[in-house]
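Asks: my questions are about this predicted structure, shown below with the sequence.
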Amino acid sequence: MPINTPNMPNPTKPDLTGLASSYEAGTLIEPHAHKAHQIVHAISGTMRVMVLDRIWFVPPGRALWVPAQTEHAIRCIGLVEMRTAYLSEAYAAPHSGVLVIAVSGLMREILVRLATCDEAGLNLALAEVLLAEISDGVLEPLSLPIPADSRIAKLSNQLQANPADQTPLPAWAKHLGYSERNLIRHIRSETGMTFRELRRLTRVLVALDRLSAGQSVTQVAYDVGFETPSAFIHAFRTIIGQTPRQFMAGV
């Protein structure tokens, strides 16, 4: 679909623009890049953003920092109300790579204001505060590797599409045409994780979509394949650093 993009900021001087946009569930914004740094935040709905060799999960209460000239694609999970700020390359990038940041109340209000404000002087003042918030924001471990190997990518995609799938490693090896030992080696080389670690991380990240949609912790735990809610809470806290309720309280 066409990319809903405002006029980009002037690249030769400190400048920024804001954008408010809405996307239906399932919308795919095709791969593209901007000549400006970007901070994108969904005030409702969740996004999955594909950048280079990683897929980033962006629930409400979090934002994705994308440096200028970085190609990315966005998949909208549910109806997404998006607020975006584009910052000129004249600003020093507070982070060199793509990452997810916890959105403070102040950052959220700035992003909402920039989407409706057209006052150059005020925008420049807000830019300084926004950059400080981005620089100091809490970084979130909300991404999965995108395997280059097509068979490992197939495994990863299936785990995302059906996180409750209990297919054991030997069955996956047979299905993908590997010996069990070779599959273990390829998963490690492609993702940096064991099969168990990859499946657990995938389940926790997919759970973010469902928690953000208002499902209960208990329902989500079973839906993404954990045997008990307590096992889900333990895995979530181990990976995210908070319990599901604590994480969602920041939305």
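Replies: Structure's in. What do you need?
Asks: all contacts plus neighbour counts: C-alpha atoms, from now on.
Replies: Fine.
Asks: contacts for stretch 181-196?
Replies: The contact list for stretch 181-196 (C-alpha atoms under 8 Å, 6 or more residues apart in numbering) reads 145-149, 152, 169, 173, 198.
Asks: so who does the residue nearest to R83 when sequence neighbours are not counted touch?
Replies: Nearest residue to R83 in three dimensions, chain neighbours excluded: A20, at 4.8 Å (C-alpha to C-alpha, 6 or more residues apart in numbering). By C-alpha under 8 Å, 6+ apart, the contact set of A20 is 81-84, 112, 115-116.
Asks: what's the span of stretch 107-122 from first residue to last?
Replies: End-to-end distance of stretch 107-122 (C-alpha to C-alpha, to the nearest Å): 15 Å.
Asks: list only buried entries from the contacts of A20.
Replies: When the contacts of A20 are checked for burial by 16 or more other C-alpha atoms under 10 Å, the buried set is 81-84, 112, 115.
Asks: ok so, going back, and the contacts of stretch 181-196, which of them are buried?
Replies: Buried members of those, scored by 16+ other C-alpha under 10 Å, are 145-147, 152, 173, 198.
Asks: quick one: which of these sit in strands?
Replies: Residues of the buried ones among the contacts of stretch 181-196 located in strands (DSSP state E): P145.
Asks: ok, of the buried ones among the contacts of stretch 181-196, which one's closest to N162?
Replies: Nearest to N162 among the buried ones among the contacts of stretch 181-196: L198, at 13.4 Å, using C-alpha to C-alpha.
Asks: ok, and here's another one to check against it:
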Amino acid sequence: MDISQQQLLSQLTHLTALPRPLFGQQLSLPNHAISTPHCHPWAQLSYAIRGVIKVNTPKGQFIAPPTHGIFIPPQVMHGVHSTSHTLIRSLYIDADTIAWQSCQVLSIEPLLKELIIAFSAFPVEYDEQGSEGRLVAVLLDRLASAQASQLMLPWPNSPSLIELCRYLAQHPDDCRPLAHFSGALAISDKTLSRGFKKETGMNFRQWRQRSRLLAALPLLESGMRITDVALACGYDSLSAFIAAFKALLGSTPGEYLIK
């Protein structure tokens, strides 16, 4: 952990209460990615208007391009990672304001995005009774009604499956079949498949495809060609990559890039 991370965590530790129900000015602490696992007594919307944010928790990995944000409830241990050119405009939210109990990726509609950007220019102690307070009320209302997305990867519980899943998430181009990994673990294909389903709610094929598609997002954001992204993420067919991408995100990679 570098010095800046230490300083950020120190500032976070000393922030015992939010100055207002919503906190997230352009130059404030929430607009820095703190990758070291930590938690706090308020909720957080980890959001970037440019680039890709990734949040790791003990239960899963959550990915958000600029069309999405990641809601983190109070007291949930998490680390935030971002690509190098990411421009963060995250929010800290009073624990009593939004009652969601689990991390989730939310769709950020254009209006909500503009409200977040406008709020980032407010003073820390904005006028709660004036126009600033009214904008905050609309922002929180739109956030509370945001739709959840499937841009997350659940982690299993057993150590052997955790190790395998972390490997697959880091190597999306590994195309070896289920039988290879079950053999390496000295278990049957059926046992490995059953373990995936029980611990993640997804079978092996579904989990690996989700992992590959999430790995594609920062590559697309970096400007890599769609064909090269498909190959880097284990797809030998561009059409198969496009179809899988559209099924998860509702648009083709080309359409996604111009949003």
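Replies: Yes, it's here. Remember, it's a predicted structure, so these values are computed and weren't measured experimentally.
Asks: now the buried ones among the contacts of stretch 181-196 of structure 1 in TSV, with distance to V98 of structure 1?
Replies: Output for these, formatted as TSV (distance: C-alpha to C-alpha, whole Å):
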residue	distance to V98 of structure 1
P145	13
I146	14
P147	18
I152	23
A173	33
L198	21
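Asks: which part of structure 1 matches the lengthiest strand in structure 2?
Replies: Longest strand in structure 2, counting residues (DSSP E): strand 43-50. Per TM-score structural alignment, the counterpart of strand 43-50 of structure 2 in structure 1 is residues 37-44.
Asks: average gap between the matching stretch and structure 2?
Replies: Here the mean offset of stretch 37-44 of structure 1 against structure 2 after fitting is 1.7 Å, by mean C-alpha distance after the TM-score superposition for structure 1.
Asks: can you name the residues in contact with that stretch?
Replies: Contact partners of stretch 37-44 of structure 1, identified using C-alpha under 8 Å, 6+ apart, comprise 58-69, 79-89, 93, 111.
Asks: strands of the stretch 151-259 of structure 2, residue ranges please.
Replies: Here the stretch 151-259 of structure 2 has its strands, by DSSP state E, counting those that start in this stretch, at 152-154.
Asks: need the helices for it, in chain order.
Replies: 159-170, 178-184, 189-200, 204-221, 226-232, 238-249, 253-257 (DSSP state H, counting those that start in this stretch).
Asks: so how far is S211 of structure 2 from the nearest residue to D173 of structure 2 once chain neighbours are set aside?
Replies: Distance criterion C-alpha to C-alpha, 6+ apart; nearest residue to D173 of structure 2, sequence neighbours excluded, is G234 at 3.8 Å. Distance check for G234 of structure 2 against S211 of structure 2: by C-alpha to C-alpha, it reads 10 Å.
Asks: so those two - more neighbours on which side?
Replies: More neighbours surround S211 than the other of G234 of structure 2 and S211, with 24 against 19 (other C-alpha atoms under 10 Å).
Asks: check contacts around the more buried one.
Replies: Here S211 of structure 2 is in contact with 153, 168-169, 172 (C-alpha under 8 Å, 6+ apart).
Asks: could you dump those residues into a markdown table with distance to A146 of structure 2 added?
Replies: Listed next are those as a markdown table, based on distance: C-alpha to C-alpha, whole Å:
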| residue | distance to A146 of structure 2 |
| --- | --- |
| L153 | 20 |
| L168 | 30 |
| A169 | 27 |
| P172 | 30 |
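Asks: just the buried ones out of those residues, please.
Replies: For those, buried by 16+ other C-alpha under 10 Å: 153, 168-169, 172.
Asks: buried residues of stretch 66-74 of structure 1, list them for me.
Replies: Buried residues in stretch 66-74 of structure 1, defined by neighbour count with 16+ other C-alpha under 10 Å: 66-68, 70, 72-74.
Asks: of all those residues, which comes closest to Q242 of structure 1?
Replies: V66 (24.8 Å).
Asks: rewinding a little: for R20 of structure 2, find the nearest of the helices of the stretch 151-259 of structure 2.
Replies: That would be helix 204-221 among the helices of the stretch 151-259 of structure 2, by C-alpha to C-alpha, at 33.0 Å.
Asks: tell me the SS of the residue most central in space within structure 1?
Replies: Centroid-nearest residue in structure 1, with C-alpha atoms, centre = their mean: F57, separated by 2.5 Å. Applying DSSP: H, G, I helix; E, B strand; the rest coil to F57 of structure 1 yields a three-state assignment of strand.
Asks: I figured it was touching V51, is that so?
Replies: No - using C-alpha atoms under 8 Å, F57 of structure 1 makes no contact with V51, being 11.2 Å away.
Asks: ok so, going back, quick one: what's aligned to the residue nearest to the centre of structure 1 in structure 2?
Replies: Counting by TM-score structural alignment, F57 of structure 1 lines up with I63 in structure 2.
Asks: contact partners for its match?
Replies: By C-alpha under 8 Å, 6+ apart, the neighbours of I63 of structure 2 are 52-55, 70, 105, 151-152, 214.
Asks: ok, these vs E221 of structure 2, which is closest?
Replies: V52 (7.2 Å).
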